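J.: please find the sequence and the predicted model below.
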Amino acid sequence: MTENRTGAHGQSRAEIDEAYANASHIPGGMEYPARWAAAAAAFRENHPPQEIAYGDGARQRLDLFRPEGEAQGAVVFVHGGFWRAFDKSAWSHLAAGALARGWAVAMPSYTLAPEARIGAMTREIEAAIGAVADAVPGPLRLTGHSAGGHLVARMACADLTPGWRGRVTRIVPISPLSDLRPLMGATMNEDLRLDEEEAVAESPALLDQVDLPMTVWVGAAERPAFIDQARWLAERRDCDLVEAPDRHHFDVIEELADPAAPLVDRLLR
């Protein structure tokens, strides 16, 4: 585990940036966003979603994919992008696994940095899940990737008291950012605008927790900083940590498209 979690001493900005870089360390890493967008568009052609507004903001919208017949409940997937990139439209194909097993799947967009700070994004995701709870009866399962993993992990922190929380039966943060303090020294913080107060207040690995089933999932071939972040959250939660063999930060989410994959099994079991 990284000994210095704050990034405030002994690490330059370049070193912090490198620690959290992904694309340059993954073969063909720059090709993944176009690949995701194409797969998502093809999926939506065959499975048109219902778009639901959960607020008045331009990005306060979610796509809801419904299975054939009555849904067993709803899975909410929150996308990543270091809180600065992407929206709901790039990930539609990842609904395939849970959808095939009879679950509705919701994918929200949320306001990105620098327009919004991370604390505001947390409240947007809280509201988005509330809209899903209103639209689909039954249990809720929450998952998200990278920054999205952070946002779903925040939903299990005691400072939030959403009315829908009693319906959540499992949370699976995938490659989550759980202690935001190291990012204060990164170039991306010019957009995020994290200070010490907000970094602590928005770090699931530092906050009091509520008793909800959680499994933290990370690729075993990810950057050491992301494996550290996943371990910090699992330690704080005293919950299972799965290091998926041979998976890196960009392909660790691919199992969500496969109804028989271990990641989907863990999310829906």
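T.: Noted; the coordinates are in hand. Residues are numbered from 1 along each chain as shown.
J.: for the rest of this, base every contact and every neighbour count on C-alpha atoms.
T.: Will do.
J.: can you name the residues that contact Val242?
T.: 215-218 (C-alpha atoms under 8 Å, 6 or more residues apart in numbering).
J.: mind doing that once more with 10 Å?
T.: Taking C-alpha atoms under 10 Å, 6 or more residues apart in numbering as the criterion, Val242 is in contact with 174, 215-220, 230-231, 234, 263, 266.
J.: what about the helices in the stretch 101-250 of the chain?
T.: With DSSP state H, counting those that start in this stretch applied, the stretch 101-250 of the chain shows helices at 118-135, 147-154, 189-192, 196-201, 224-237, listed in chain order.
J.: most neighbours per residue, which of these?
T.: helix 147-154 (a mean of 28; mean count of other C-alpha atoms under 10 Å).
J.: how far away from the center of its chain is it?
T.: Average the C-alpha atoms of helix 147-154, do the same for its chain, and the two points are 5 Å apart (C-alpha atoms, centre = their mean, to the nearest Å).
J.: ok, now stretch 229-237?
T.: With C-alpha atoms, centre = their mean as the basis, stretch 229-237 stands 15 Å off its chain's centre.
J.: how many residues are close by Ala21?
T.: Applying the criterion other C-alpha atoms under 10 Å, we find 15 residues in the vicinity of Ala21.
J.: identify the residue spatially nearest to it, adjacent ones excluded.
T.: On the basis of C-alpha to C-alpha, 6 or more residues apart in numbering, the spatially nearest residue to Ala21 that is not a chain neighbour turns out to be Arg223, at 7.9 Å.
J.: what sits against the one you found?
T.: By C-alpha under 10 Å, 6+ apart, the contact set of Arg223 is 18-22, 25-26, 248-249.
J.: next one for the comparison:
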Amino acid sequence: MDMDREYANGAFIPGSEGLPDLWAQKAAGFRAGLGARFSTHDYGPGPRQKLDLFRPEGAARGLMMFVHGGYWLEFGRESWSHLAAGAVARGWAVAMPSYTLAPAVRISDMTHEVAAAVQTAAALVAGPVVVTGHSAGGHLAARMACPDQQVPVARVVPISPLADLRPLRATAMNADLRINEAEALTESPCQHPLRASVQAHVWVGGQERPAFLWQARTLSESWACDWTVAPGLHHFNVIDGLESPGSALMAACLDGL
């Protein structure tokens, strides 16, 4: 089996080459429209150890954090600000961190950075904390619910997560990721139990690559938690529901808290 093909997304989504520019434009527009309710905070000394915070009008009901994807190799918080729109409209604050990318650090280091970002953001906003994330960010969001990460999280909603890192060792990108056998086990959320105090709901698009459907199901079965296969959605538009306060994805993230 060709693992590079199995984990390729853009090659199977027409028009995907234009999406990064579109995301960046929408993100910049959302930040500009928020005015003083947008701020940036350090959660560590590194140049990428920063998070953007988007506040609703009035007191926040709680905090949702979104962790971006990009196979731990690319992107940053600046491209995804518009995905805070749904939660902010529901009265929640939203934090979006950047984190140091490979090959500068290992995936285990990114896990520690996101944990530090959660701690920092939780100190800025009172109320329950929900962590969601997409793809590689879904992996990092899921790691926040594992017993070895004692962060103040009430619920995680990994979107199209990479829950089992072992197949990634056979891809060309592992030259930069450097996932070894030990890290593939310790950093795979499906190899950890779900922390008893944390709720979880796994989300994935019905038109995703089979490898991502397998990853999502693997995590949901390992954790015995709910999972949703969103019909008709592929790997890049599965996150669009975060823009809408009334979407099913936003309900999975925030309802009941």
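T.: Received it, and whenever you're ready, just let me know what you need. Please read all numbers here as calculations on a predicted model, not as lab measurements.
J.: how much space between Thr215 of the first structure and Ala41 of the first structure?
T.: The span separating Thr215 of the first structure from Ala41 of the first structure equals 29 Å under the rule C-alpha to C-alpha, to the nearest Å.
J.: likewise Glu124 of the first structure?
T.: Counting by C-alpha to C-alpha, the gap from Glu124 of the first structure to Ala41 of the first structure is 25 Å.
J.: which residue lines up with Gly58 of the second structure in the first structure?
T.: The equivalent of Gly58 of the second structure in the first structure is Gly69 (alignment by TM-score structural alignment).
J.: Gln207 of the second structure maps to what in the first structure?
T.: In the first structure, Gln207 of the second structure lines up with Ala221, judged by TM-score structural alignment.
J.: now do Ile239 of the second structure
T.: Aligned counterpart of Ile239 of the second structure in the first structure: Ile253 (TM-score structural alignment).
J.: mean shift between stretch 24-31 of the second structure and the first structure?
T.: After superposition onto the first structure, stretch 24-31 of the second structure sits on average 0.7 Å from its aligned residues (mean C-alpha distance after the TM-score superposition for the first structure).
J.: I'd like the helices of the stretch 101-250 of the first structure as a markdown table, with distance to Arg141 of the first structure appended.
T.: Below are the helices of the stretch 101-250 of the first structure laid out as a markdown table (distance: least, C-alpha to C-alpha, whole Å):
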| stretch | distance to Arg141 of the first structure |
| --- | --- |
| helix 118-135 | 10 |
| helix 147-154 | 10 |
| helix 189-192 | 28 |
| helix 196-201 | 24 |
| helix 224-237 | 17 |
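J.: mind checking those helices for the one nearest to Tyr110 of the first structure?
T.: helix 118-135 (6.4 Å; C-alpha to C-alpha).
J.: please tell me which residues of the second structure that closest one aligns onto.
T.: Under TM-score structural alignment, the match for helix 118-135 of the first structure in the second structure covers residues 107-124.
J.: the matching stretch against the first structure, how far on average?
T.: Per aligned residue, stretch 107-124 of the second structure averages 0.3 Å (mean C-alpha distance after the TM-score superposition for the first structure).
J.: and that stretch, how far from the chain's centre?
T.: Per C-alpha atoms, centre = their mean, the displacement of stretch 107-124 of the second structure from the mean C-alpha position of its chain is 12 Å.
J.: please enumerate the strands of the first structure.
T.: Secondary structure of the first structure by DSSP state E: the strands cover 50-53, 61-65, 74-78, 104-108, 140-145, 168-174, 215-219, 240-244.
J.: in CSV: these, plus distance to Gly185 of the first structure.
T.: Shown next, in CSV, are these (distance: least, C-alpha to C-alpha, whole Å):
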stretch, distance to Gly185 of the first structure
strand 50-53, 35
strand 61-65, 31
strand 74-78, 25
strand 104-108, 29
strand 140-145, 22
strand 168-174, 23
strand 215-219, 23
strand 240-244, 27
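J.: those: which one's closest to Ala186 of the first structure?
T.: Within these, the stretch nearest Ala186 of the first structure is strand 140-145; the backing value is 19.7 Å (C-alpha to C-alpha).
J.: average offset between the closest one and the second structure?
T.: Relative to the second structure, and after both are superposed, strand 140-145 of the first structure has an average distance of 0.5 Å to its aligned residues, where the measure is mean C-alpha distance after the TM-score superposition for the first structure.
J.: quick one: that strand to helix 118-135, angle?
T.: 140 degrees (axes from the mean of the first three to the mean of the last three C-alpha atoms, to 10 degrees).
J.: residues contacting the nearest residue in space to Thr100 of the second structure that is not next to it in sequence?
T.: Distances taken as C-alpha to C-alpha, 6+ apart put Arg48 closest to Thr100 of the second structure, at 5.6 Å, once the chain neighbours are dropped. If you count contacts by C-alpha under 10 Å, 6+ apart, Arg48 of the second structure has them with 42, 76-77, 97-101, 113.
J.: first-to-last residue distance for stretch 140-153 of the second structure?
T.: The first residue of stretch 140-153 of the second structure is 13 Å away from its last residue (C-alpha to C-alpha).
J.: tell me the counterpart of Asn174 of the second structure in the first structure.
T.: Alignment note: Asn174 of the second structure maps to Asn189 in the first structure; criterion TM-score structural alignment.
J.: skipping adjacent residues, who's closest to that match in space?
T.: In space, Asn189 of the first structure is closest to Leu183, 6.5 Å off (C-alpha to C-alpha, 6+ apart).
J.: ok, the one you found touching Ala199?
T.: Yes. Assessed by C-alpha atoms under 10 Å, Leu183 of the first structure is found in contact with Ala199 at 8.4 Å.
J.: am I right that Asp251 of the first structure is in contact with Gly219?
T.: Yes. Using C-alpha under 10 Å, Asp251 of the first structure is in contact with Gly219, at 8.3 Å.
J.: which of these two has more neighbours?
T.: Comparing Asp251 of the first structure with Gly219 by neighbour count (other C-alpha under 10 Å), the higher total belongs to Gly219, at 23 against 14.
J.: for the match of Ile239 of the second structure, list the residues it contacts.
T.: Applying C-alpha under 10 Å, 6+ apart to Ile253 of the first structure gives the contacts 91, 94, 144-146, 174-175, 217-219, 247, 263.
J.: one more: Val198 of the second structure?
T.: Val198 of the second structure is in contact with 130, 144-147, 152-156, counting by C-alpha under 10 Å, 6+ apart.
J.: could I get the residues you listed as a markdown table with distance to Ser244 of the second structure and neighbour count?
T.: Supplementary listing: the contacts of Val198 of the second structure in a markdown table, determined by distance: C-alpha to C-alpha, whole Å; neighbours: other C-alpha atoms under 10 Å:
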| residue | distance to Ser244 of the second structure | neighbour count |
| --- | --- | --- |
| Val130 | 17 | 26 |
| Met144 | 25 | 28 |
| Ala145 | 25 | 28 |
| Cys146 | 29 | 21 |
| Pro147 | 32 | 15 |
| Pro152 | 26 | 19 |
| Val153 | 23 | 23 |
| Ala154 | 22 | 17 |
| Arg155 | 19 | 25 |
| Val156 | 19 | 27 |
